[in-house]
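J.: Fold the following for me, if possible:
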Amino acid sequence: MAELDPRVRLQALLTEYSTRAEAIERDLSREHAQSFSEQATERQNDMVLQGLLADARMGVQEVKQALERLDAGTYGECEKCGEPINEARLEALPTAQHCINCAD
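T.: As a prediction, the model looks like this:
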């Protein structure tokens, strides 16, 4: 299998997180029901959505930072020890900032 360009992978991930955040923001901006019992359920759902939105926004930020590291030529280097981050780790977690040893 051919290795995928990190920039392509990161851009795809950025699009995924951004699209997810936009969809959640649309859901959160909808009007709530008139019924008190339905409003209570909707408010609980909103709390879950707010958590998911925070995760999506964090993902966007992490991808942007990874793209900055790529532009600077430091993508794939551990920010703590300076050693290369294992390819398998970057494959599983493209925004990884630390090698597995420093991440522990």
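
J.: only C-alpha atoms for contact and neighbour calcs from this point on.
T.: Noted.

J.: Check the burial of the residue nearest to residue 76 when sequence neighbours are not counted by counting its neighbours.
T.: Distances taken as CA to CA, 6 or more residues apart in numbering place residue 85 nearest to residue 76, at 5.1 Å, with adjacent residues excluded. Look at residue 85: counted by other CA atoms under 10 Å, it has 20 neighbours.

J.: contacting residues for residue 85?
T.: 76, 77, 78, 96, 98, 99, 100 (CA atoms under 8 Å, 6 or more residues apart in numbering).

J.: want to try a markdown table for the residues you listed, with neighbour count as columns?
T.: Shown next, in a markdown table, are the contacts of residue 85 (neighbours: other CA atoms under 10 Å):
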| residue | neighbour count |
| --- | --- |
| 76 | 24 |
| 77 | 19 |
| 78 | 20 |
| 96 | 22 |
| 98 | 22 |
| 99 | 22 |
| 100 | 12 |
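
J.: Second input sequence below; structure requested for side-by-side comparison:
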Amino acid sequence: MKSLEQRRVQLLARQAELEARLHDIDAELDTPQSKDWDDSAIEREGDEVLEGMGHAGQVELTLIAAALARIDAGEYGVCGRCGEAIGQERLDLVPHTPLCRTCAA
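T.: From the prediction side, this is the model:
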């Protein structure tokens, strides 16, 4: 069973990883497009994938910030819907989850 401080460290590490990844995605999206039609089409498809990854990263960052706030408020590990404890196995897999397994389903 991980302590709250270990969870905080885990969440902060993931947050830093995502922020670095989002920075790289932004840099890649800012690169000029090729003037060749075929290459440009392929680059646009790649940009769509990067934009999707960026959006998913931003959502996860929001969830991580909320989890860190719950730690500070003493509410971490408690389901935001039913008020029951969130299982350690679930927190190990998804440390930023606000819901227990039952409510998430």
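
J.: related to what we said a few turns ago, over in structure 2, see which of the contacts of residue 85 of structure 1 survive.
T.: Counting by both residues aligned by TM-score structural alignment, their matches' CA atoms under 8 Å, structure 2 reproduces these contacts from those: 76, 77, 78, 98, 99, 100.

J.: And the residue nearest to residue 76 of structure 1, how far from residue 36 of structure 1?
T.: Distance, residue 85 of structure 1 to residue 36 of structure 1, by CA to CA, to the nearest Å: 52 Å.

J.: just residue 72 of structure 1 next, same as before
T.: From residue 72 of structure 1 to residue 36 of structure 1 the distance is 53 Å (CA to CA).

J.: ok, now residue 30 of structure 1?
T.: Applying CA to CA to residue 30 of structure 1 and residue 36 of structure 1 gives a distance of 16 Å.

J.: Out of the contacts of residue 85 of structure 1, which is nearest to residue 26 of structure 1?
T.: Nearest to residue 26 of structure 1 among those is residue 96, at 29.5 Å by CA to CA.

J.: Longest helix of structure 2, counting residues only.
T.: For structure 2, the helix that runs over the most residues, judged by DSSP state H, is helix 37-73.

J.: Average offset of it relative to structure 1?
T.: Superposing on structure 1 and averaging over aligned pairs (mean CA distance after the TM-score superposition for structure 1), helix 37-73 of structure 2 comes out at 0.6 Å.

J.: how much space between the residue of structure 2 most remote from its centre and residue 30 of structure 2?
T.: What lies farthest from the middle of structure 2 is residue 36; by CA atoms, centre = their mean that is 35.2 Å. Residue 36 of structure 2 sits at a distance of 18 Å from residue 30 of structure 2 (criterion: CA to CA).
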